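In: what shape does this take:
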Amino acid sequence: MSEALPLLKPGPGELPAGVHALQTTRTGGVSTGPWAALNLALHTGDAPDHVAENRRRLEQSLGCAAPIAWPRQVHGTTVITADALQAALKAGDTPEADAVVSDRPGAICAVQTADCLPVVLATVDGAAVGVAHAGWRGLADGVLEATILALNGLRPGVPIQAWMGAAIGPVAFEVGPEVREAFRAQDPEADAAFRPGAGGRLLADLYRLARQRLQRAGVAQVAGGGRCTFTEAETFYSYRRDGATGRMGTLVWFAPDPAR
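Out: From the prediction side, this is the model:
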């Protein structure tokens, strides 16, 4: 795989052997203005030909045999397989989904974010993977649990581990008290992920909330997190910071295992 594009990747041992994951940054593309430079989203107001070229560059850097399939994200909990998504796109449809899973070697699962948390999941045997788009609404409604359930259906009984990409950090993610109540109603321990902000608002730790949800769902090994899309303006897009902006992509796939 080419390293021409600056990418955020898991560290050694943070995902199973043979599983490949990455999150793009805003660097390395052709978009201009608020979308500079590697915007991968068509719905943000960027020039479509710029987005097409950015996607081509990403696919070329990965050596993709087919275009990467991107779902239409709606902050929900729907999970789709990578193959079903590809088939729908070829038929002219763009399904709504906020998580993509696969148990086919080489099939890329992908979502887009610009403050929301991308969570990569993989069975510990490296034979099934997925990625979820987890903003606070999707997280509270159970998008991670839905993705774990889908992976359990592909590889019953095999434990799962997770890696979190970059999202808005706890120093910048300001929310109203209703967000805390939505999480606290499901798990009183979620209260620890919130601290007072200005004017009666709260600062939420999206990473901590995701870890809590993952661990409650039986995912014991959770890596990543700690970056902030809002404060790292040179590296990441942030919708909260800029409004008009681009989107990063988070991708996961696995290589064939000669032993299987």
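
In: could you use CA atoms for every contact and neighbour count after this?
Out: Noted.

In: strands of this protein, residue ranges please.
Out: For the chain, the strands defined by DSSP state E cover 7-8, 19-24, 79-81, 99-102, 109-113, 117-123, 129-134, 160-164, 174-175, 194-196, 202-204, 221-224, 248-254.

In: what's the closest of the ones you listed to C64?
Out: For the strands of the chain, proximity to C64 was assessed by C-alpha to C-alpha; strand 248-254 is nearest, at 11.2 Å.

In: for the stretch 51-200 of the chain, just list every one of the helices.
Out: Here the stretch 51-200 of the chain has its helices, by DSSP state H, counting those that start in this stretch, at 82-90, 136-141, 143-154, 177-184.

In: follow-up on the earlier one: any chance of the strands of the chain in a markdown table, with mean neighbour count and distance to R213 too?
Out: Below are those laid out as a markdown table (neighbours: other C-alpha atoms under 10 Å; distance: least, C-alpha to C-alpha, whole Å):
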| stretch | mean neighbour count | distance to R213 |
| --- | --- | --- |
| strand 7-8 | 16 | 23 |
| strand 19-24 | 23 | 21 |
| strand 79-81 | 22 | 17 |
| strand 99-102 | 30 | 16 |
| strand 109-113 | 28 | 19 |
| strand 117-123 | 30 | 12 |
| strand 129-134 | 31 | 11 |
| strand 160-164 | 24 | 12 |
| strand 174-175 | 19 | 19 |
| strand 194-196 | 17 | 15 |
| strand 202-204 | 24 | 14 |
| strand 221-224 | 18 | 11 |
| strand 248-254 | 25 | 20 |
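
In: before we compare anything, build this one as well:
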Amino acid sequence: MNDTWIQPDWPAPARVKALTTTRTGGVSKAPYDTLNLGTHVGDDPSRVADNRGILRQALPGEPRWLNQVHGTTVVDAAVGDGVPDADAAFTRESCRVCVVMTADCLPVLLCDRAGNVVAAAHAGWRGLFDGVIEATVAAMGVPPGQLLAWLGPAIGPDAFEVGGEVRAAFMGHDPASGAAFRPSPNQHKWLADIYLLARQRLIRAGVTGIHGGDACTVSDPARFFSYRRDGATGRMASLIWLA
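Out: This next block holds a predicted model:
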């Protein structure tokens, strides 16, 4: 395994395996350098295939890749084939790999404390607002209090500038979400803490074992791709499976 990849620091059962890739260790050229795993960003398809091959060496099976659409659809990674339009996947079967790709959006990995079910969710602000976390928790089919969550690398609270309509939408759903926004130096803009927004949604859904949430993709160009920072860029993957 690439020693720059991130392994979640959380009290997951031994059979739960998870990792997040970084931008290093692949073969893609700038601006996708080097371990770009996204097929939809303009990179040379043969290089993306080689990068996925590098990743595959660390996994027990081919990941269930998704066509992420900033929605709330959750699929069973062990059912069907192809690349479904979805933003989350779960599984109860060993060696079935759930995966989401990000380059500023928030990857959320989940497992139950008994080690019987795992899930991965892609939570940009739209999916987060619409309920992708709640949909994923529901699809896992266990009491939320039995779940653990890990928040992977995402745009940090000093970099995520949004319009007032985003703040108003979240506060309309839950006034407490106002704590996740502070005025930006740019007039009429706000800085949003996507980690806090996700924690609030997880807690409201009944998940209290929450870990991670301490990285910023924008401010760490050596490790992370960032769409907000670079525009044309690659994608990292956050993956989880049962051994």
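
In: drop the TM-score for these two in here.
Out: Here the TM-score for the pair of chains, by TM-score structural alignment, normalised by the length of the second structure, is 0.96; 242 aligned residues with a C-alpha RMSD of 1.3 Å.

In: ok so, going back, as TSV, the strands of the first structure with distance to D46 of the first structure would be great.
Out: TSV is the format used below for the strands of the first structure (distance: least, C-alpha to C-alpha, whole Å):
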stretch	distance to D46 of the first structure
strand 7-8	21
strand 19-24	17
strand 79-81	26
strand 99-102	24
strand 109-113	15
strand 117-123	22
strand 129-134	21
strand 160-164	27
strand 174-175	27
strand 194-196	35
strand 202-204	30
strand 221-224	30
strand 248-254	14
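
In: L40 of the first structure is nearest to which of those strands?
Out: Counting by C-alpha to C-alpha, L40 of the first structure lies closest to strand 248-254 out of the strands of the first structure; the figure is 6.3 Å.

In: quick one: the closest one to the second structure mean distance?
Out: Compared with the second structure after fitting, strand 248-254 of the first structure has a mean deviation of 0.5 Å; criterion: mean C-alpha distance after the TM-score superposition for the first structure.

In: in the second structure, what residues pair with that strand?
Out: The aligned range for strand 248-254 of the first structure in the second structure is 236-242, by TM-score structural alignment.

In: what is the equivalent residue in the first structure for F90 of the second structure?
Out: Using TM-score structural alignment, F90 of the second structure lines up with V101 in the first structure.

In: tell me how far its match lies from S31 of the first structure.
Out: Separation of V101 of the first structure from S31 of the first structure (C-alpha to C-alpha, to the nearest Å): 29 Å.

In: just R55 of the first structure next, same as before
Out: Going from R55 of the first structure to S31 of the first structure by C-alpha to C-alpha gives 11 Å.

In: again with Q212 of the first structure
Out: 37 Å.

In: what does D83 of the first structure give?
Out: Distance of D83 of the first structure to S31 of the first structure, given as C-alpha to C-alpha: 29 Å.

In: please say which of the two ends up with more neighbours.
Out: Applying other C-alpha atoms under 10 Å to D83 of the first structure and S31 shows that S31 carries more neighbours, namely 23 against 18.

In: name the residue most distant from the centre of the first structure?
Out: The outermost residue of the first structure relative to its centre, with distances by C-alpha atoms, centre = their mean, is G199 at 30.8 Å.

In: can you find the partner of it in the second structure?
Out: G199 of the first structure maps onto Q187 in the second structure, with residues paired by TM-score structural alignment.

In: so who does the aligned partner of G28 of the first structure in the second structure touch?
Out: Alignment note (TM-score structural alignment): G28 of the first structure maps to G25 of the second structure. G25 of the second structure makes contacts with 2, 34-35, as judged by C-alpha atoms under 8 Å, 6 or more residues apart in numbering.

In: out of those residues, who has the most neighbours?
Out: Neighbour counts for the contacts of G25 of the second structure, by other C-alpha under 10 Å, peak at L35, which reaches 27 neighbours.

In: thought D43 was touching that one, still the case?
Out: No. If you go by C-alpha atoms under 8 Å, L35 of the second structure and D43 don't touch, sitting 10.8 Å apart.

In: what do those two both touch?
Out: Shared contacts of L35 of the second structure and D43 (C-alpha under 8 Å, 6+ apart): 28, 234.

In: need the distance between the two termini of stretch 171-191 of the second structure.
Out: 14 Å.

In: G213 of the second structure matches what in the first structure?
Out: So G213 of the second structure corresponds to G225, using TM-score structural alignment.

In: run a quick neighbour tally on its match.
Out: For G225 of the first structure, the count of nearby residues is 22 (other C-alpha under 10 Å).

In: can you pull the contacts of E234 of the first structure?
Out: Residues near E234 of the first structure by C-alpha under 8 Å, 6+ apart: R26.

In: please disregard the earlier target; I meant R52 of the second structure.
Out: So R52 of the second structure contacts L37 (C-alpha under 8 Å, 6+ apart).

In: which position in the first structure aligns with it?
Out: Under the alignment (TM-score structural alignment), R52 of the second structure maps onto R55 of the first structure.

In: so what's the most centrally placed residue in the second structure up against?
Out: What sits nearest the mean C-alpha location of the second structure, by C-alpha atoms, centre = their mean, is P107, with 1.2 Å. Listed by C-alpha under 8 Å, 6+ apart, the contact set of P107 of the second structure reads 100-101, 120-123, 151-154, 238.
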